[in-house]
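1. build me a model:
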Amino acid sequence: MSKIGRKPIDLAGAKVTIKNNTVEYQGKVKSGTHILPEQLKAYVEADKLFIQKNDSGKHELSDREVNTLWGLHRALISNEIKGSQAPFERKLEINGLGFKAALAGQKITLTLGYTHKIDFELPQDVTLEIDKTGQKLTFKSSDKELVGFVTSQIRSFRPPEPYKGTGIKFADETITRKAGKTKSS
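-> Sure, this is the predicted structure:
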């Protein structure tokens, strides 16, 4: 039995309707659908959504594979319903002399110490807030996977280095610093 799959999903004000294997949800920010595989079924009870194994049909998957599908789809539906109520937020910090970001429309221009500036086009569903120094970036989206993907792509332009600590890092990330070369006597 899947430990994640059997946990109920709190709807917290979102409206959910279930038709066959399609879960339709509507929240304050976003609405959408999620299609469950034939091995799973969903039902709503007391303002909570439950996902269960569907034992009615024969399928070629093993019990272990069905359990992994169960946990995966429960987590995906949970993230979609949470994102429909309030957007997910991810913060980045830029450290370094002269390192900064600027936003023009849906395009970010990053100055990261290279000979050229880096332009990055934001997807439609992602919004960005930059503080006045240009070094603290806050990304928001109702899609958790998309926000994580965009922030990891931007971080990859200049990952933090361990000697000076310069580069782009997540706000909750800690950089283990290394000692530089010392003069021997």
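2. C-alpha from now on. contacts and neighbour counts both.
-> Will do.
3. roughly how far apart are the residue lying closest to residue 48 once chain neighbours are set aside and residue 82?
-> Distances taken as CA to CA, 6 or more residues apart in numbering place residue 10 nearest to residue 48, at 4.8 Å, with adjacent residues excluded. Distance of residue 10 to residue 82, given as CA to CA, to the nearest Å: 9 Å.
4. out of those two, which sits in the busier spot?
-> residue 82 (22 against 16; other CA atoms under 10 Å).
5. who touches the residue nearest in space to the middle of the chain in this structure?
-> Taking CA atoms, centre = their mean as the criterion, residue 144 is the residue nearest the geometric centre of the chain, at 2.9 Å. Residue 144 makes contact with 79, 80, 83, 88 under the criterion CA atoms under 8 Å, 6 or more residues apart in numbering.
6. could you also give me the structure for this second sequence? I'd like to compare it with the first:
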Amino acid sequence: MSRIGKKPVELPSGVSASVSGQTVEVTGPKGTQTFRATDDVTITVADNVISVTPRGTSKRALQQWGMSRTIVANMVFGVQQTFKKELEIQGVGYRAAVQGETLKLNLGYSHDVIFDIPKGITVTTPKPTEIIVEGHDLQQVGQVAANIRDWRRPEPYKGKGIRYKGEYIFAKEGKKK
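-> Modelled structure (predicted):
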């Protein structure tokens, strides 16, 4: 049984939801998001509460139950507030700057990395060594942050690279004479 799936998602004031078939549409002050659920779950809206129930007891139905409820809860949160991921850059000469709709990264390569910022995502650089990714879709915010991090992952010897804020990098010991 899914402990997450059992909990109903309450709609705060200013947020409305509608269900047509397997498609859920949530509208709020920051915009509209839609989600198409699989046929393994049933989604209903009643009295400002969205509830998700499984259609059967198969393993797949129970997996989809908790996942669908979590996606709907993230949509409700996303239409009223923003999700945020913070990245740190460590390394001599490594820096980032936002130029219009692109993020320019100097990461020790022979060329600058130009990263196009997708629509619906806001990237800011308060310092040259900090990147903040914000948006209303949790999945998209996480994916953009992961794509930026993939340009130069933190290496285990000196810790140089792009890391999530607060991420611990296990440092390896170098060569000994």
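7. overall similarity of the pair, as a TM-score.
-> After superposition, the two chains reach a TM-score of 0.90 (TM-score structural alignment, normalised by the length of the second structure), with 176 aligned residues with a CA RMSD of 1.8 Å.
8. how about the contacts made by the residue mapped onto residue 69 of the first structure from the second structure?
-> Using TM-score structural alignment, the partner of residue 69 of the first structure in the second structure is residue 64. Going by CA under 8 Å, 6+ apart, residue 64 of the second structure touches 38, 40, 41, 54.
9. name the element residue 177 of the first structure belongs to?
-> Assessed by DSSP states H and E, residue 177 of the first structure sits outside every helix and strand.
10. would you quantify the distance from it to residue 3 of the first structure?
-> Using CA to CA, residue 177 of the first structure is found at 38 Å from residue 3 of the first structure.
11. repeat that for residue 46 of the first structure.
-> Taking CA to CA, one finds residue 46 of the first structure at 21 Å from residue 3 of the first structure.
12. neighbour count winner among the two?
-> Neighbour count, other CA under 10 Å: between residue 46 of the first structure and residue 3, residue 3 has more, with 10 against 7.
13. would you mind giving the secondary structure of that one?
-> coil (DSSP: H, G, I helix; E, B strand; the rest coil).
14. who's in contact with it?
-> residue 71.
15. what's the counterpart of it in the second structure?
-> So, by TM-score structural alignment, residue 3 of the first structure is matched to residue 3.
16. now the longest helix seen in the second structure on the first structure. Mean distance?
-> What stands out as the longest helix in the second structure, according to DSSP state H, is helix 59-78. After superposition onto the first structure, helix 59-78 of the second structure sits on average 1.4 Å from its aligned residues (mean CA distance after the TM-score superposition for the first structure).
17. my guess is residue 106 of the second structure contacts residue 95. True?
-> Yes. The criterion here is CA atoms under 8 Å, and residue 106 of the second structure meets it with residue 95 at 5.3 Å.
18. quick one, which of these two is more surrounded?
-> More crowded of residue 106 of the second structure and residue 95, by other CA under 10 Å: residue 95, with 21 against 16.
19. next, count neighbours for residue 113 of the second structure.
-> 17.
20. my error: substitute residue 83 of the second structure in the last question.
-> Neighbours of residue 83 of the second structure using other CA under 10 Å come to 18.
21. what do we get in the first structure for it?
-> Match for residue 83 of the second structure (TM-score structural alignment): residue 88.
22. which residues of the first structure fall in strands?
-> Counting by DSSP state E, the segments of the first structure that form strands are 9-10, 15-19, 22-26, 31-35, 40-45, 48-53, 88-95, 100-104, 107-111, 118-121, 127-130, 136-141, 167-170.
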